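Colleague: compute the structure for the input listed below.
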Amino acid sequence: MSFENPTREQIGDLLASAGNIAVVGLSDKTDRTSYMVAGAMQSRGYRIIPVNPSVDGEILGEKCYHTLADIPEPVDIVNVFRRSEYCAEVAREAAAIGANVLWLQQGIVNEEAAEICAENGMTAIMDRCIKVDEAITMHGRSRK
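Modeller: Here you go, the predicted model:
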């Protein structure tokens, strides 16, 4: 059976109930898509937790962690800005920390990552921009 993303309504429900979003591959360079998307989500009230092994310090005013395992608090969504070939390992790490959702940004697809999510009771979303889906599904809707 081929992978299918959740419906727009289901995605809206996931976003409405989300608090902490770990962003794997979040760049500290302000002209990068990951920075702009994470900044937009932060401005909408989501807590962004940067994950980038190359960055020490902060991104978007939040402490940057080298791995998902280093994050000392619960994570609702793991938003991924990494190439497809790295996503299965990120899915394993997301499952290990008890994340609810693995979100692969637009242009990123990895069937193995989706299978890992299914095996661990997580929702997988692939090839979708979280900022775009948030704007569409949350228009006029409040977060829980």
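
Colleague: please make it C-alpha for all contacts and neighbour counts, starting now.
Modeller: OK.

Colleague: all strands of the chain, in order?
Modeller: Per DSSP state E, the chain carries strands over the ranges 20-24, 47-51, 58-59, 62-63, 77-80, 101-104, 123-125.

Colleague: alongside the first, I'd like the structure of this one:
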Amino acid sequence: MAFENPSREEIKTILEQVGNIAVVGLSDKSDRTSYMVSYAMQQRGYRIIPVNPAAAGQTILGETCYASLAEVPEPVELVNVFRRSEYCAEVAREAVAIGAKILWLQQGIISHEAADIAQEHGMTVIMDRCIKVEDSVTQAVRKG
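Modeller: Okay, the predicted model is just below:
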């Protein structure tokens, strides 16, 4: 069966109800897309938890950065991924292992293997969509 993202209404509900967001591949460089998107989401009130082995132990966006999802010491509901497609299946396995509910692959990232892994374990999967753009759309709908 072909992959299909949740409807805009379902995405809106997810973003309204989500707790902690772990961002896999969050860069400590402010000119990178992962940083800009995560910063915008943080400014909108979302809790961002950085996950990047190259920056583990550092602080990004005022939060401690972890080397892996397994090292995050608190529950993570949504895993937002800024990694190349070939790394996403492993991220999906890690997300399943920590009990995350949603796997979100950012715009331009498609991994049917990762989607299959996550969906087999009851996770909601969103692929090839920017969380910041989707949140902007839901914010506009809420205000409109």
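
Colleague: fetch the TM-score of the aligned pair.
Modeller: TM-score for the superposed chains, counting by TM-score structural alignment, normalised by the length of structure 1: 0.96, backed by 142 aligned residues with a Cα RMSD of 1.1 Å.

Colleague: any idea which of the strands of structure 1 gets closest to residue 8 of structure 1?
Modeller: Nearest to residue 8 of structure 1, of all those, is strand 123-125, at 10.9 Å by Cα to Cα.

Colleague: that closest one: average distance to aligned residues in structure 2?
Modeller: Its aligned residues in structure 2 lie a mean 0.4 Å from strand 123-125 of structure 1 after superposition (mean Cα distance after the TM-score superposition for structure 1).

Colleague: which residue range of structure 2 does that strand align onto?
Modeller: Using TM-score structural alignment, strand 123-125 of structure 1 lines up with residues 124-126 of structure 2.

Colleague: circling back: dump the strands of structure 1 to TSV, plus mean neighbour count.
Modeller: Formatted as TSV, the strands of structure 1 follow (neighbours: other Cα atoms under 10 Å):
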stretch	mean neighbour count
strand 20-24	24
strand 47-51	26
strand 58-59	18
strand 62-63	14
strand 77-80	27
strand 101-104	26
strand 123-125	23
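
Colleague: state which helix of structure 2 is the longest.
Modeller: helix 131-143 (DSSP state H).

Colleague: tell me the buried residues in that one?
Modeller: 131, 132, 135, 136, 138 (16 or more other Cα atoms under 10 Å).

Colleague: closest to residue 109 of structure 2 out of the residues you listed?
Modeller: Residue 109 of structure 2 lies nearest to residue 131 out of the buried residues of helix 131-143 of structure 2, by Cα to Cα, at 12.3 Å.
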